[in-house]
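Trainee: Sharing a model prediction with you, sequence too.
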Amino acid sequence: MREAADRRRRRWLWGALALLVVLAVAAVWWWRPRAPHVATAVAERADLQETIFASGTVRPVDRQMVMPTNLTAPIEKVDVHVGDRVKKGQILITLQNEAQAAALQAAKNNLAQAQETLNAALQQQSAAPPGFQGQFTGTVAQARSTVAQAEANLSQAQAAYDATLLRAQMDGTVVLVNPSGIGSDGNPAPVLEVVGDAKQIVTQVSEVDAVHVKKGMAAEVTSEAFPGKTWRVSVQQVGLFATSDTGGGQVEVDLGVPADFPVPLGYQVDVHIISAIHKGVVAIPYPALVQDGQGYAVYVVRDGRAERRPVQLGITTDTRVEVTKGLQPGDVVILNPPAGLAAGSAVRTG
């Protein structure tokens, strides 16, 4: 009886031990590190364009500003109003010019009188017998000299009078009239301003970006005032030097716009200058990149494992980057690699 009981006890112990082993193996399997699940993207060939963003202001190409320092006398009359269309040469402002007008009229009268005197001398010379006409040579010469002097005086008087009439230097529109020449802050301000019809966009870009901007580059312009509209424009001029009014080096870039560009003067616009276009290059999404010392690397999925590869980059867009070395089209890269992911680690995709 005792031997049978011992055998049953031993069988129970061995069964319990086997169960413990199974449970231990199951626990090890259950608690083993699992391969992380990762999102991926495929490196593929694409056409990329790199852009430089800047905010710009619509401004006139040509403008004429009359400052208080341009006035040689007090204003007699402003001959135009805000909003008036003017032609080149049209009078904008008349200064007080009574003295100049009187001097001009006197010069005209003097010239007329000198011309009459010359005509009379010529008639006398012509009417005299041939042998006596030489006696009038001195008189005629003196009269001619008087006429020449009178013409010079008239030219000077006309110039002095014209200086009191400020004229438009271009066809355009009057956008400001301020006869006092004093701004709201009490400082000198323009008396009058005329702008031409042609518009441009003036932007400021960082000196780092400016070295990549060249005359003739294309750009795309949008405006909140015209939702859904995009205009294609081009760079007309890049500033020769940087300014630091805002605390960092900024360079002015001017862009030409079509003649029918509808955005009014003074409005703000968004500008994307296309600084480079690369066609058919290998591209991947930005989130695939990880810092690799001074450069970058990606994790490529190969046979279920993460392979770390250094890459060299080309131009960038808002969402993708060109890879010039390190990847081939079709390579599968991990997006936002998990922290602590090591080269050779198993990963799950899909």
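Mentor: All right, it came through fine.
Trainee: switch to C-alpha atoms for all contacts and neighbour counts from now on
Mentor: OK.
Trainee: For the closest residue to residue 83 other than its chain neighbours, grab the count of nearby residues.
Mentor: The shortest distance from residue 83 to any non-neighbouring residue, by C-alpha to C-alpha, 6 or more residues apart in numbering, is to residue 174 (5.2 Å). When neighbours are defined as other C-alpha atoms under 10 Å, residue 174 has 22 of them.
Trainee: so residue 174 is in which element?
Mentor: Using DSSP states H and E, residue 174 sits in strand 172-177.
Trainee: Which elements pack onto that strand?
Mentor: Where contact means 3 or more C-alpha pairs under 8 Å, 6 or more residues apart in numbering; DSSP states H and E, strand 172-177 is packed against strand 85-86, strand 192-195.
Trainee: 10 Å instead, please
Mentor: When contacts are defined as 3 or more C-alpha pairs under 10 Å, 6 or more residues apart in numbering; DSSP states H and E, strand 172-177 packs onto strand 63-66, strand 85-86, strand 192-195.
Trainee: Could you say which of those is packed most deeply?
Mentor: Stretch with highest mean neighbour count among the helices and strands packed on strand 172-177: strand 192-195 (a mean of 24; mean count of other C-alpha atoms under 10 Å).
Trainee: how distant is it from the center of its chain?
Mentor: 23 Å (C-alpha atoms, centre = their mean, to the nearest Å).
Trainee: now stretch 30-41
Mentor: Here stretch 30-41 is found 49 Å from its chain centre; the criterion is C-alpha atoms, centre = their mean.
Trainee: Stretch 65-78 too?
Mentor: Computed by C-alpha atoms, centre = their mean, the chain-centroid distance of stretch 65-78 equals 33 Å.
Trainee: Ok, stretch 263-272 next?
Mentor: Taking C-alpha atoms, centre = their mean, one finds the center of stretch 263-272 at 9 Å from the center of the full chain.
Trainee: so residue 274, which of the three states?
Mentor: In three-state terms, and counting by DSSP: H, G, I helix; E, B strand; the rest coil, residue 274 is strand.
Trainee: Second structure follows, compare the two:
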Amino acid sequence: MNNSRKRRILIVTVAIIIAAIGSYFIKADYKAKQLAEQPAPTAIIVEMTKTKSTNIGTVIHAVGTIQSFSGVMLRAQIAGRITAVNVRSGSHVKQGTIIIEINPQVLAAQLAEAQAELKLTEFEYQRQKKLYDRKVISLEQLTTAKSNYLINKAKIVSAQQSLDLASTKAEFDGQIGLINVEVGDGVDIGQELASLEVIDRLRVEFAIPQKYIKLVKKGDKIDISSSTEGNSPSHIGTVYAIDPLLDEGTRTASIRAEVSPKGLIPGSYAEISLMLDDKKPALLIPQTAVIHSLYGNYVYKVVGGKAKRTVISLGERQANTVIVTKGLQAGDTIVSAGLRKVSDGALISMGQPEKNTPPQPSKT
């Protein structure tokens, strides 16, 4: 009885094991058929580029101010009443143009009086000289007549200079700014009347750290962009002067460069880029290839047809490229565009990605 029962239990157990094994193989075969029926994974279309080493120089970024080559504030040189304003604000004037007159009539009358007195003293001096030659008068009388003549001669020079000061003239060709006075206004010595600027020649002044000063020389080219132009193209300037003295507070040296006046306004803010002649090997990649995150910057390097997330360290930016200081080597292939759908390990293929595929880098 016991043997018969044991035999039945053994048969049932063997049957269960056989059923389980059969079920396993049936399911495995079903899954294999499903996988076989699934389409092969599609490669993501991206743009790729090979990194290469290029010799480039250090780029200094600075801020500066656009200035006119010549510019003055016209001020009253004598006290008095404005009797004439001969030009309008914003006018172009030639050198020597009388811009503002400060009651010159009184000074002109004083000059005429001095000229009349000079004629009298000159006549008296010549008469006394003849009398002295004939031994009629003493040397003292002749000396007095001569002194009166020279004094009146000096008065004419003084009166002429005062009359010249009454007329504010343009010292050079340029453009008048806003005129601050009107006819009838009383002014004091040194009071601001108007500005005069040369706007057909401009310069930009900026400062660089002392460690770069020996690398800058006259004739170097600089890149200039001004906030007054929005997204307009930058301008090229030429360095023409370098201050030999450093600022003791900032340890910087001032530099001036000439720039075309087209589109620039004196007094405006400018961004400066100056490339130094200290070229050294550097690895450049497109800025579009870099993804910025809270955990650092990275790119997708192409390894065996797949994207590999690679952390990198960045240096200076150069226009649309950026220097890589760590993480890549020359000759590496990286994804340069079409990054939006790329992930670590994704199958990728060279092609033209959609225009809206590049990600928007987040600044950290």
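Mentor: All right, it came through fine. Nothing here was measured: the structure is a model prediction, and the numbers come from that model.
Trainee: Drop the TM-score for these two in here.
Mentor: Laid over one another, the chains give 0.64 as their TM-score (TM-score structural alignment, normalised by the length of the first structure), with 313 aligned residues with a C-alpha RMSD of 5.3 Å.
Trainee: Quick check: the residue nearest to residue 83 of the first structure vs residue 91 of the first structure, distance?
Mentor: The gap separating residue 174 of the first structure from residue 91 of the first structure is 12 Å, by C-alpha to C-alpha, to the nearest Å.
Trainee: do residue 218 of the first structure as well
Mentor: Counting by C-alpha to C-alpha, the separation of residue 218 of the first structure from residue 91 of the first structure is 40 Å.
Trainee: Chain neighbours aside, what residue packs nearest to residue 277 of the second structure?
Mentor: Using C-alpha to C-alpha, 6+ apart and skipping the chain neighbours, the partner closest in space to residue 277 of the second structure is residue 57 (5.6 Å).
Trainee: since we're on that neighbour, how many residues are nearby?
Mentor: Residues near residue 57 of the second structure, counting by other C-alpha under 10 Å: 15.
Trainee: quick one: contacts for it?
Mentor: For residue 57 of the second structure, the contacting residues are 274, 275, 276, 277, 278, 279, 280, 281, 282, by C-alpha atoms under 10 Å, 6 or more residues apart in numbering.
Trainee: quick one: contacts for the residue nearest the centre of the first structure?
Mentor: The residue lying closest to the centre of the first structure (C-alpha atoms, centre = their mean) is residue 203, at 2.9 Å. By C-alpha under 10 Å, 6+ apart, residue 203 of the first structure lies in contact with 53-58, 238, 250-255, 268-271.
Trainee: related to what we said a few turns ago, go through the contacts of residue 57 of the second structure and name the one nearest residue 236 of the second structure.
Mentor: Using C-alpha to C-alpha, residue 274 is the member of the contacts of residue 57 of the second structure that sits closest to residue 236 of the second structure, with 10.2 Å.
Trainee: Look up how far residue 340 of the second structure lies from that closest one.
Mentor: For residue 274 of the second structure, the distance to residue 340 of the second structure equals 35 Å [C-alpha to C-alpha].
Trainee: out of those two, which sits in the more crowded spot?
Mentor: Legend: neighbour count by other C-alpha under 10 Å for residue 274 of the second structure and residue 340, higher for residue 274 (20 against 14).
Trainee: Return the residues in contact with that one.
Mentor: Taking C-alpha under 10 Å, 6+ apart, we find residue 274 of the second structure in contact with 57-62, 208, 216, 220-224, 237, 239.
Trainee: that older thread, next structured bit after the helix or strand where the residue nearest to the centre of the first structure lies?
Mentor: Residue 203 of the first structure is part of strand 199-206 when elements are defined by DSSP H and E. Following strand 199-206 of the first structure in sequence order, the next helix or strand is helix 207-210 (DSSP H and E).
Trainee: who are the neighbours of the helix or strand immediately after that next one in the chain, in terms of helices and strands?
Mentor: Heading C-terminal from helix 207-210 of the first structure, the first helix or strand you meet, by DSSP H and E, is strand 218-222. Contacts defined by 3+ C-alpha pairs under 10 Å, 6+ apart place strand 218-222 of the first structure against strand 44-60, strand 231-238, strand 250-256, strand 268-285.
Trainee: okay, those, which one's buried deepest?
Mentor: strand 250-256 (a mean of 22).
Trainee: which other helices and strands contact that one?
Mentor: Short answer (3+ C-alpha pairs under 10 Å, 6+ apart): strand 250-256 of the first structure packs on strand 44-60, strand 199-206, helix 207-210, strand 218-222, strand 231-238.
Trainee: next one: it to chain centre, how far?
Mentor: Relative to its chain's centre, strand 250-256 of the first structure lies at 4 Å (C-alpha atoms, centre = their mean).
Trainee: cool, stretch 308-315 of the first structure as well?
Mentor: Counting by C-alpha atoms, centre = their mean, stretch 308-315 of the first structure comes out at 32 Å from the chain centroid.
Trainee: now what about that stretch, what contacts it?
Mentor: Contacts for stretch 308-315 of the first structure (C-alpha under 10 Å, 6+ apart): 48-51, 275-278, 281-283, 289-293, 295-301, 321-327, 333-334, 341-345.
Trainee: returning to that earlier point: touching the strand holding residue 174 of the first structure from outside, list them.
Mentor: For strand 172-177 of the first structure, using C-alpha under 10 Å, 6+ apart, the contacting residues are 62-66, 78, 80-88, 92, 168, 190-198.
Trainee: again, 6 Å this time
Mentor: With contact meaning C-alpha atoms under 6 Å, 6 or more residues apart in numbering, strand 172-177 of the first structure is reached by 82, 83, 84, 85, 86, 191, 192, 193, 194, 195, 196, 197.
Trainee: For that strand, buried residues please.
Mentor: In terms of neighbour count (16 or more other C-alpha atoms under 10 Å), strand 172-177 of the first structure has its buried residues at 172, 173, 174, 176, 177.
Trainee: cool, and stretch 95-104 of the first structure?
Mentor: Using 16+ other C-alpha under 10 Å as the test for burial, stretch 95-104 of the first structure gives 95, 96, 97, 100, 101, 103, 104.
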